[in-house]
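J.: Here is a sequence with its predicted model. Questions after.
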Amino acid sequence: MHKKTSLALAILLAAGVAAPVMAAKVPAGTELAAKQEIVFNNGAEPATLDPQKMEGTPESRIARNLFEGLVIQDDKGNILPGVATSWDVNDNNTVFTFHLRDDAKWSNGDPVTAGDFVFAWQRAVDPKTASPYSWYIEMTTMANASDIINGKKSPDQLGVKALDDHTLQVVLDKPIPYFIRMLGHTTMVPANKKVIDQWGEKWTSPDHFVGNGAYTLTDWVVNERIVLKRNPNYWDDKDTVVNQITVLPIESENSELSRYKAGEIDITNGSTPIAIEHFRQLKKDIPEQIHTTGQVGTYYYSFNNKKAPFDDARIRKALSFAIDRNVITDKITGQGEIPAYAFVPDITAGFTPVVPAWAKLTQKERVEEAKKLMKEAGYGPDHPLSFELLYNTSDNHKKIAIAVAAMWKQSLGVNVSLVNQEWKTYLATERAGDFQVARAGWVGDYNEASTMLDLLTTANGNNYARYSNPEYDMLMADSKSVVDETKRNEMYNQAAKLLDRDMPVAPIYQYSTTRLVKPYIGGYPAANPEDIFYFKDMYVVKH
């Protein structure tokens, strides 16, 4: 039902029909707390708060509250107007004209204009910015994006222009059925040129920060806290209830749980599962405070396809086959995660992935296949494979890494050394390709299969596996202009079969979000498949 609703809305949106604005709704008779403040654990120190330079979940969750793009989402993942109130589309779906609200302002009082979007998007594709998400704008098929990213054209030739302060025109090289959905990503929010020109890299410090979201940045103590306060210049401030958000960077799930129980945290991170032994007890003690939602995302191990011996598909497949995913989802995570044998999650709107043949084998049969592949590749008891497995700091990532390393050792005689790095360093290591095998996770940037499959195209800036297959790239490129969903899904499944053959990454489980939320927090979106939430939609009940 939810999928059908989302698809129907997407059709209306593509035609330029905007859904109604849905502001925070406090139920009649609700007695609000005098102190409207929320403490949220973000799970890591953000690498940056510059939206055109960020790439991870810890950054984007904060950014959604500091900035607002042309569109946003409701609690179920449906697209709503943000800065844009409506839009028109030409007959061949390649020219979009957005009409911006005239009451949108920056936190310093400046009006938000179409030129602010032009500046932000040109900045994202400009090689000088070195945006890790420049590829995302290229994936929208925005005119000249590819040539600009590759240094063949100047950023001012990007297919976007301000017709006037409140009218933005976007030109695509070819139609893309889910273009409006893609505009909800944090890379696509506007940027204030005057502020960035004045302060350079320091513009995201609390003293200089200017955003256009419901909140603004007032304090940032690295590795301690980030404080967001209500932005009185936000166009919908009248419907915002919570005055302050304190964001914590606690990486340890055990420390997070202790502080939640002590009343020091109102909403937990949710990106990593609660330790299963604690989760079982919490289900008995406070089941009403546990919120679990399926998510468009996959937890996986990334093989460095450019480093021997992981440039050999037999090695990659053997290691993937030998992972007992049921043990991980049943014994380590245990909160609704689904074992993953393909890269695209089952929950993805409008798409049914084909189950790979090896997924239908028993685990014992998979291990036997893995042993054969390892032997063919020249590894065995007399010549064991040894390598490092990188993961970012987290109790659960560590547990999973230890379990998988043990599986590989027991079934294939592989020797694994575990390497742990904090979030920012881990991202830099992946980006530099300075790893052999790394823990990874990808949560969809929008709810459509391409958000997962595009990640493994050669040009994708977040393709840290360094997978490169011209046939795969061509399939994904050609799929962009296929409006018929059935035909497009056939192409997606062809691409998925190539991933199954080459195994550039080892999918482990399909994400679900399990988050503890205090009973006095109202407006928490418990059914968003991308785990997108805005504090402006929440409120604190008297308790």
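T.: Cool, got the structure.
J.: C-alpha from now on. contacts and neighbour counts both.
T.: Will do.
J.: Name the nearest residue to residue 498, ignoring sequence neighbours.
T.: Leaving out its chain neighbours, the residue that sits closest to residue 498 by CA to CA, 6 or more residues apart in numbering is residue 472, at 6.9 Å.
J.: Please read the previous query as pertaining to residue 324.
T.: Nearest to residue 324 is residue 363, by CA to CA, 6+ apart, at 6.5 Å.
J.: ok, back up a step: Provide the secondary structure category for the residue nearest to residue 498.
T.: On the three-state scheme (DSSP: H, G, I helix; E, B strand; the rest coil), residue 472 is labelled helix.
J.: can you check the one 5 residues further on too?
T.: Secondary structure for residue 477, judged by three-state DSSP, is helix.
J.: here comes the other one, which I'd like you to weigh against the first:
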Amino acid sequence: MSVSWKKGLATVASIGMVGVLLAGCGTNSTAPASNGSSSSTGSNSSSSKPVEGGSITLDSTQAVPDLDPAIAFDTTSAEVDEAVYDTLITYSKNTYTIVPDLATSWDVSPDGKTYTFHLRQGVEFSNGDPMDASDFVFEFQRLLDKNMQPKPSPGNQFFMDIQGAQAYYNGTAKTISGVSAPDKNTLVIKLVKPEQFFLKVLAMPFASAVDPAFVKKVGNAAMDTTEAMGTGPFEVQTNNQNQTVLVKNPHYWKKDSYGQQLPYLDKITINVNNNSTVDALHWEQGQTAFMSPWLMGGDGIPTAQFPTIMNSPKYKNMVLKQDQNSIYYIGLNVKPVLNGKPNPLSNVKVRQAMEYAFDDSQFIKINNGAVLGLNQPLPSTMEGYVQNLDPSATYSLDISKAKQLLKEAGYANGLTVDMWDENTDTAQKEDQAFQSMMKQIGINVVLHEVTWKDFLTKAMSGTAQVYQSGWVQDFPDASDFLNTLFNSNQIAAGNNMNNYSDPQVDQWLNQAEYSTDAQERDKLYGQVINKVMSDAAWIPTIQNIGYYCVQSWVHGFYTSPVMYDPFGSIWVDPGHNS
């Protein structure tokens, strides 16, 4: 499959229903951590007392583009930022349960609009500076500063419902009226409307504690590229295009139940190597500690090596599986006139014909069975997923019906469309398969395969007639998929890339966005899903399963449907340094 998603963080991929650890090896008895931290049990844990010290080496297919948590909006950056920075709240291990992190507790007002967080005392940044509530106020100001240099935060969109956020963003207010620190240990956030998912938004790396004195000293540019200062388990020693090195934060506040200070590891070295086949070979030879979707992209195991690893008696017992809230789809642009020409895809029957001509089993085969089929714009692991779609929203492979629909639409002699995608090997195979499927019903697909950057420029302009893209959760809620991808107010933002617009769908989405009734939200989102699928807004293709290949000498590793790799809980066999 493609290794890129349009936007989003898979940690926060992210996220819904409780995720399940599907497979693994080893025992599950590492002692839990204290001080509010989650335990380090997992499918690669040991019954013995965790050993402090040691180091691991990892491979990554991409360099870390953004160290600044206010700027990072990609999975590679989030993998590192989550190890360096802490947020007010986080998720418990491999669940969707929100638990304390830098906040020990919080209160929510009866109207759901005021959140009061009580902060953990005695926490320090890795340089020894004390952390307090004003550090979060400072970070929210950075998030909502549209003129921040060298670039503003892409995360501001998630916090616009805070009182005064829009005024501060517009430059008409010098402070954010809805964010305050009554004292060093208390943070108050006030919303203009209640958001059922607001805690999930706060668990995103954007809302991390940062050290104002350090940021002002080094500047935003250095903060994003070579410098970092958080309260997390590790600090950045090196970050460049070839390597990222993390070392133990000596001031980290968490300890395990044995009284040992976390993290256990002294050092993590991440080497950048975009040859995923070589990365897999390094792991097979024991040179690297683990492979994961956040390091390797896609499902975590390079496509070419998937059969070898999964069919090997030696390696298959080292593989963990985790359902992921990430999907892929083929977008069908519904704009009546596109690039100065009448667009046949504005006719719903043409789009429905393409739905009936699509065979997801071919995409599954291309990906060596490492993915699941998809029939709607939500992954099956997400709360709000519709178990039984309406008949009008359900499609199966039916070439005769597809041809009949094209005839009814006035295209009995066929038509030609342009398709855009990134130029990776797997994406090209999928594009060619789709091209062959459409040819069976008389649709000629002209392929334009370009770099990921150029693809985004074209698709986000709203001028790509057909395109293949994907979405990974920013936070675990159906709104992050449905409202972002189908609300007409997202056309200008470049998220609704196929120009889909329906007043009834907008009404349902806007109502669900601020409803605090979970059953009502599920009902509304179900109506949205059935409507956009009846309208054949786009063709769902596949959803990801995350595969994690973990060496037997690595302990404390666990998977999560929301969080990135648990660097803070990992320990290795005594004397083992990879």
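T.: That came through fine. Only a predicted model underlies this, so the values are computations on that prediction, with no experimental measurement involved.
J.: Now the TM-score, please.
T.: The TM-score (TM-score structural alignment, normalised by the length of the first structure) is 0.85; 518 aligned residues with a CA RMSD of 3.2 Å.
J.: The residue nearest to residue 498 of the first structure maps to what in the second structure?
T.: Aligned by TM-score structural alignment, residue 472 of the first structure pairs with residue 505 of the second structure.
J.: Residue 322 of the first structure now?
T.: Matched by TM-score structural alignment, residue 322 of the first structure corresponds to residue 357 in the second structure.
J.: How much space separates that match from residue 529 of the second structure?
T.: 20 Å (CA to CA, to the nearest Å).
J.: quick one on the thing from earlier: now do the same contact list for the residue nearest to residue 498 of the first structure.
T.: Counting by CA atoms under 8 Å, 6 or more residues apart in numbering, residue 472 of the first structure touches 457, 495, 498.
J.: contacting residues around the first one?
T.: To tie it back to what came earlier, the one meant is residue 457 of the first structure. Going by CA under 8 Å, 6+ apart, the list of residues near residue 457 of the first structure reads 463, 467-469, 472-473, 476.
J.: Quickly find the element holding residue 105 of the second structure.
T.: strand 103-108 (DSSP states H and E).
J.: And the contacts of residue 457 of the first structure, which is closest to residue 225 of the first structure?
T.: residue 463 (30.6 Å; CA to CA).
J.: circling back to that earlier point, now the contacts of residue 472 of the first structure in a markdown table, with secondary structure and distance to residue 87 of the first structure?
T.: Converted to a markdown table, the contacts of residue 472 of the first structure look like this (DSSP: H, G, I helix; E, B strand; the rest coil; distance: CA to CA, whole Å):
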| residue | secondary structure | distance to residue 87 of the first structure |
| --- | --- | --- |
| 457 | coil | 30 |
| 495 | helix | 33 |
| 498 | helix | 37 |
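J.: quick one: what's aligned to residue 294 of the first structure in the second structure?
T.: Matched to the second structure by TM-score structural alignment, residue 294 of the first structure sits across from residue 323.
J.: so its match sits in a strand?
T.: Yes: counting by three-state DSSP, residue 323 of the second structure is located in a strand.
J.: Nearest residue to it in space, please, no chain neighbours.
T.: Residue nearest to residue 323 of the second structure in three dimensions, not counting chain neighbours: residue 545, with 4.7 Å by CA to CA, 6+ apart.
J.: for the equivalent of the one you found over in the first structure, what are its contacts?
T.: Residue correspondence to the first structure (TM-score structural alignment): residue 545 of the second structure is matched to residue 512. By CA under 8 Å, 6+ apart, residue 512 of the first structure lies in contact with 292-295, 297, 335-337.
J.: Residue 528 of the first structure reaches residue 293, doesn't it?
T.: Yes: using CA atoms under 8 Å, residue 528 of the first structure is in contact with residue 293, at 7.4 Å.
J.: Buried residues in stretch 233-249 of the first structure, which are they?
T.: By neighbour count on 16 or more other CA atoms under 10 Å, the buried set for stretch 233-249 of the first structure is 233-237, 240-249.
J.: I would like the residues contacting it, please.
T.: By CA under 8 Å, 6+ apart, the list of residues contacting stretch 233-249 of the first structure reads 23-24, 36-46, 103-109, 212-215, 223-231, 535-540.
J.: Helices of the stretch 451-578 of the second structure, start to end?
T.: Taking DSSP state H, counting those that start in this stretch, the helices of the stretch 451-578 of the second structure run over residues 452-460, 478-486, 503-513, 518-534.
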